[in-house]
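dropping a prediction and its sequence here:
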Amino acid sequence: MKNKTTIFRLSVLLVILLCGARPGTSQTIRYVKAIAEGAADGSSWSNASSDLQQAINNSTSGDEVWVAAGEYQQPIYNFFSMKEGVKILGGFPNSGNPTIADRTPLSGNTTILKGNQKSVIRNDNNGLTSTAVLDGFTITEGRPYGDAPPLENGGGIYNSEVSPTIRNCVFSNNSATYNGGGIFNNRSRPRIENCSFINNEARSTNGGGAADVYSMATYVNCYFSGNKARYYGGGYYAMASNSGTLYPAAVQLINCVLANNYATDNGGGIGIVGGGAAQFLSVINATIVGNTSGGAAQGIYLNNSGSTNLNVYNSIIYNNNTVLGTSSTMTQTNCLDGVDPLFATGYTLSAISPARNGGDNNFVPANISTDLAGNPRIMGTAVDIGAYEFDGALPVHFGTLNASVKNNSLHVEWTTESESNNDHFNIEISGDGQQFTNVATLQSKAGEGNSAALERYEWHSPITEWSQIFSLAMAPLFFLLVGSFLKRKKIMALLFSGLLAIVPACRKTTADLQESLKVFVRIQQVDKDGEATYSKVVQATIND
């Protein structure tokens, strides 16, 4: 009797482990294509819906909407809206049965959200937090004309009193009557990552690329170019509150390029106005170059009636200038202002750039691990100044890096395009993308550490060996435990027959597993002199 009770308890434990740590909840993925297929109910790619907004509306917190490459547009005078807790993911191929690993949101499989005489997306006090995610879209041709203020703001996206996460998006050719041609944030706290703002316009007022009014937004690895504003902030505009304690502004721009933007009045790159109490805005590792305006301030314009403080760290300000107005203060630390940064291609650094190793690591936020190009943010002893880290003289040029969990093993594969004086590689893994542990070492395949040819490396190990690093449902250990109690094969067969009938109904999807199991991987390269550099950080995909 005791053995039967033990077997029952262990059976329940196994079901809980396989179903995940969220009893009673399950994730649904809804599939959307530009042209509906099959039953058009969004239950699979073969039954994809063509109504993106309906798929979003039908979703609940924890669900995902997967959107295939193509163009999507609401009926005239309508707009899309996000939903709290729902991830909206673009960049999937529009044929076959693609998985999350097949997404290419910024390189092919372009997924376009197109405006129709309104903002492309309007999130108006609809309860969004950081768990509402928009990832992998081109947002274009938003034109909110004819709406009553403030709805004529935000050509691409209008956010009011919300805090969504927006990643891997391109805002292009949007315009607003007032503020924020690309995006407008009012009393909001969005996090915007890996996005480009290209050729957007604020026709009557401020912030051609983006505008934040009384907001606490964060922009990471973003690119602003070719944007225009009637008054201030061709690339970016912020307005601090006149009652600062009520709506404080604490905007951050990190690893951003603001180049070749224009403002008719002042602040072709950045324009900041307003403020009654102390407001703090930070620009960290930015490249602000070649912006123009019709007034005195081409690069940065800061003017207010209060005491707005702009802190600029590790940044390049070149071929445009800065003008401070009454009561305004700007602190520059470890910046190149007016000094030729000696760019290589675009706004990347040449080998002789004075920006190399010129920054202060203490100003790089702890959660920032890459630069605008996706390379490690700190490669040498000190961070480089500007949005890009110099990588032209690295002993190893990494090619691809892929990591996946399959068949209960962690698989890591990478290539090098060239190696010089290289000794070995250390494979490092993490459960949070911040604290890494060295788990294996592979020697260089290059003869004497030098190679100009493509070299391929791979490594795999049972995932259970590293369970102390990240959270895992330890199902394999459970099976061993059950085996010690089961003496007869007949009992074993009956138990697992029952389990097999239960588990499929609650089994997590691949996307669900990838959300709950976080495995981050990077490669440390060590040369023969003991110097080390790092690859980019990737998150392992989960394969059934």
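Ah, there it is.

drop to CA atoms for contacts and neighbour counts, all remaining ones
Fine.

quick one: neighbours of Ser430, just the number.
If you count neighbours by other CA atoms under 10 Å, Ser430 ends up with 20.

another one to put next to it:
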Amino acid sequence: SVVTFQSNEPLTAELNGFTISGGTGTYLSAFDWTAGGGILCYSASPTIKNNKVIENTSENEGGGIACYYSSDQTIEGNTISYNSAGSTLSIGFGGGISVWSDNITIKNNTISDNSAGTNSTFGFGGGFQCASSTTGTIENNTIIGNSAGSSNTLGYGGGIACWDGSSLTIKGNIICDNSSGVLWICWPSIYYAFGGGIFLGDVPSNPPTKLINNTIAYNTVKFGYGGGIFLSFPESQIEITNSIFYKNSDYFGIGGQIAWWSGNPEPILTYCNYQLSSGVAPGAGNINEDPVFVDPSICDYHLQSTSPCIDVGNNNPVILTGLTTDIDGEDRIQNGTVDMGADEGGAPTLVELISFTAAGFRNRVAIEWETASEIDNAGFHIWRSRADNNSAEGEWIRVTEQLIPAKGGPTWGAEYTFVDRAVLPGHTCYYRLEDISYKGISTLHDPVLTRWK
């Protein structure tokens, strides 16, 4: 391991602001395996904060970080990426983070592109795994692009695996684009992969596992069940609220969002956007709509202002579990009612516009505008509509190829000019201004008319 804590270090001991890379783990004779490629915490509870834990490996467990027998440990604000666990013919636990017999808080981290069990028989928790009665909170993390298992190994929980009597409160996370591996045949037995996003196995009823305000989307199981979540023998019904389940998929196509063993307690879903081929999932406040993410192709799962997930959640679980901010650190409840998912989105960009004009001359139109102030504004686009028939607005076409960067701020404005050269004289055109927030939220301003000869 690059860094080890094995001397009962308390929470006040802090590893802050380092790059941890190239580690291969520490051999633990008590378990006869190797753990903690980047960082190993054994009977210690340091705070691990604001570090880059990247490109570490471990033969067995915790490619990035491994924690054993700690108490009240915090892992916060780190980038934990491109780590792997399980490089021998055994089991890989926790490509990014692995935790045993601990009480832990994992908050505001980016956990991406880690793998568990790539070259071993099984992989548990590509991004994070916990076992042996671990408790704690997984809050406001971005867990994207992790994998458990591979093209020829079995996987449980591409993003998160919580099992063996462990119980977590999982709230405010983006859990997207993770995957778990294929089936594994050891004749006469056949084993399947479970939980592209999350695998929950043998979780107890006390304390209960809860999922609140998570965005769980585009996760896959290559040959198995439960693209979003798989539940395996929970002691009681698991409560899931204010969450988005969208475009998760499994091989058999029967448990794309959530799957569980027949006869197991079914989950309780309330105030969730839960994708089905038709109808709405049972439970108060559930909907079945396109959540209107900003751009899933680049893993941007913020909500656009037109999202049906805005202002339709249930405030009580958010208040009771102390979820005060969203994935971006903004206030969790806005406009009086919490949104579904990890992002509290939808507030329009606050741009105070002083003027917006369009003047034609020969074969071009000069568009000018001035702002008094701009809050959360990334920039502008210009749209044009030909309106030759009775001056009625026609189809709108965006004429700016790239975003015009914002120059104003919360207490000052700016002046802007854009020249549209793709027009001909003798036509009537409307122009309108669109501002785009840093979350990708669009606000369109009133159009103006220009006519020239």
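Thanks, I have it. All figures in this text were calculated on a predicted structure; none of them were measured in a lab.

list the TM-score for the superposed pair.
Scored against TM-score structural alignment, normalised by the length of the second structure, the superposed chains reach a TM-score of 0.62; 325 aligned residues with a CA RMSD of 3.5 Å.

now which residue in the first structure aligns to Thr19 of the second structure?
Under the alignment (TM-score structural alignment), Thr19 of the second structure pairs with Ala69 of the first structure.

do the same with Gly408 of the second structure
Gly408 of the second structure maps onto Ala453 in the first structure, by TM-score structural alignment.

doesn't Glu417 make contact with that match?
Yes - applying CA atoms under 8 Å, one finds Ala453 of the first structure in contact with Glu417, separated by 6.2 Å.

please identify which of the two sits among more neighbours.
Neighbours were counted for Ala453 of the first structure and for Glu417 using other CA under 10 Å; Glu417 has more, 15 against 11.

burial measure for the counterpart of Pro267 of the second structure in the first structure, as a count.
Taking TM-score structural alignment, the alignment pairs Pro267 of the second structure with Leu310 from the first structure. Here the count is done by other CA under 10 Å, and Leu310 of the first structure has 21 residues near it.

next SSE after whatever helix or strand Leu310 of the first structure lives in?
Using DSSP states H and E, Leu310 of the first structure falls within strand 307-313. The first helix or strand that comes after strand 307-313 of the first structure along the chain, using DSSP H and E, is strand 316-318.

please list the outside residues in contact with that next one.
285-290, 299, 335-341, 355, 385-386 (CA atoms under 8 Å, 6 or more residues apart in numbering).

quick one: that strand to the second structure mean distance?
Compared with the second structure after fitting, strand 316-318 of the first structure deviates on average by 2.2 Å (mean CA distance after the TM-score superposition for the first structure).

which helix or strand lies directly C-terminal to that strand?
By DSSP H and E, the next helix or strand past strand 316-318 of the first structure is strand 322-324.

which elements pack onto that next one?
Packed against strand 322-324 of the first structure by the contact rule (3 or more CA pairs under 8 Å, 6 or more residues apart in numbering; DSSP states H and E) you find strand 300-303.

residues in contact with the strand it packs on?
232-233, 266-274, 310, 321-328.

before we move on, back to that, and the match of Thr19 of the second structure, how many residues sit next to it?
25.

with Arg451 of the second structure instead?
Arg451 of the second structure, neighbours per other CA under 10 Å, totals 17.

likewise Arg203 of the first structure?
The burial count for Arg203 of the first structure: 19, using other CA under 10 Å.

which parts of the first structure are helices?
Counting by DSSP state H, residue ranges of the helices within the first structure are 2-19, 52-57, 475-485, 489-506, 510-516.

which one of those is the most hemmed in?
Most buried of the helices of the first structure by mean neighbour count (mean count of other CA atoms under 10 Å) is helix 52-57; its value is a mean of 19.

check the mean deviation of that one from the second structure.
Helix 52-57 of the first structure sits 4.7 Å off on average (mean CA distance after the TM-score superposition for the first structure).

sort out which of the contacts of strand 300-303 of the first structure are buried, if you could.
232-233, 266-274, 310, 321-324, 328 (16 or more other CA atoms under 10 Å).

quick check: whatever residue of the second structure lines up with Met216 of the first structure vs Ser385 of the second structure, distance?
Residue mapping for Met216 of the first structure onto the second structure gives Ser167, with TM-score structural alignment as the criterion. Counting by CA to CA, to the nearest Å, the gap from Ser167 of the second structure to Ser385 of the second structure is 56 Å.

who has more neighbours, these two?
Ser167 (28 against 20).

what's near enough to touch that one?
133-136, 203-204, 207-209.

turn those residues into CSV, columns for distance to Ile404 of the second structure.
Putting those into CSV (distance: CA to CA, whole Å) gives the following:
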residue, distance to Ile404 of the second structure
Ser133, 52
Thr134, 49
Thr135, 48
Gly136, 44
Val203, 51
Pro204, 53
Pro207, 51
Pro208, 49
Thr209, 46
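
now check the first structure for the residue matching Thr306 of the second structure.
Match for Thr306 of the second structure (TM-score structural alignment): Ile352.

contacts only, for the residue mapped onto Glu344 of the second structure from the first structure.
The alignment partner of Glu344 of the second structure in the first structure, by TM-score structural alignment, is Glu389. By CA under 8 Å, 6+ apart, the residues touching Glu389 of the first structure are 348-349, 356, 371, 375-379, 383.

do Ala240 of the first structure as well
213-215, 247-249, 272-276, 279, 308.

looking at those, spot the one nearest Ile491 of the first structure.
Ser215 (62.3 Å; CA to CA).

the closest one contacts Pro248, doesn't it?
Yes - counting by CA under 8 Å, Ser215 of the first structure does reach Pro248; the two are 7.0 Å apart.
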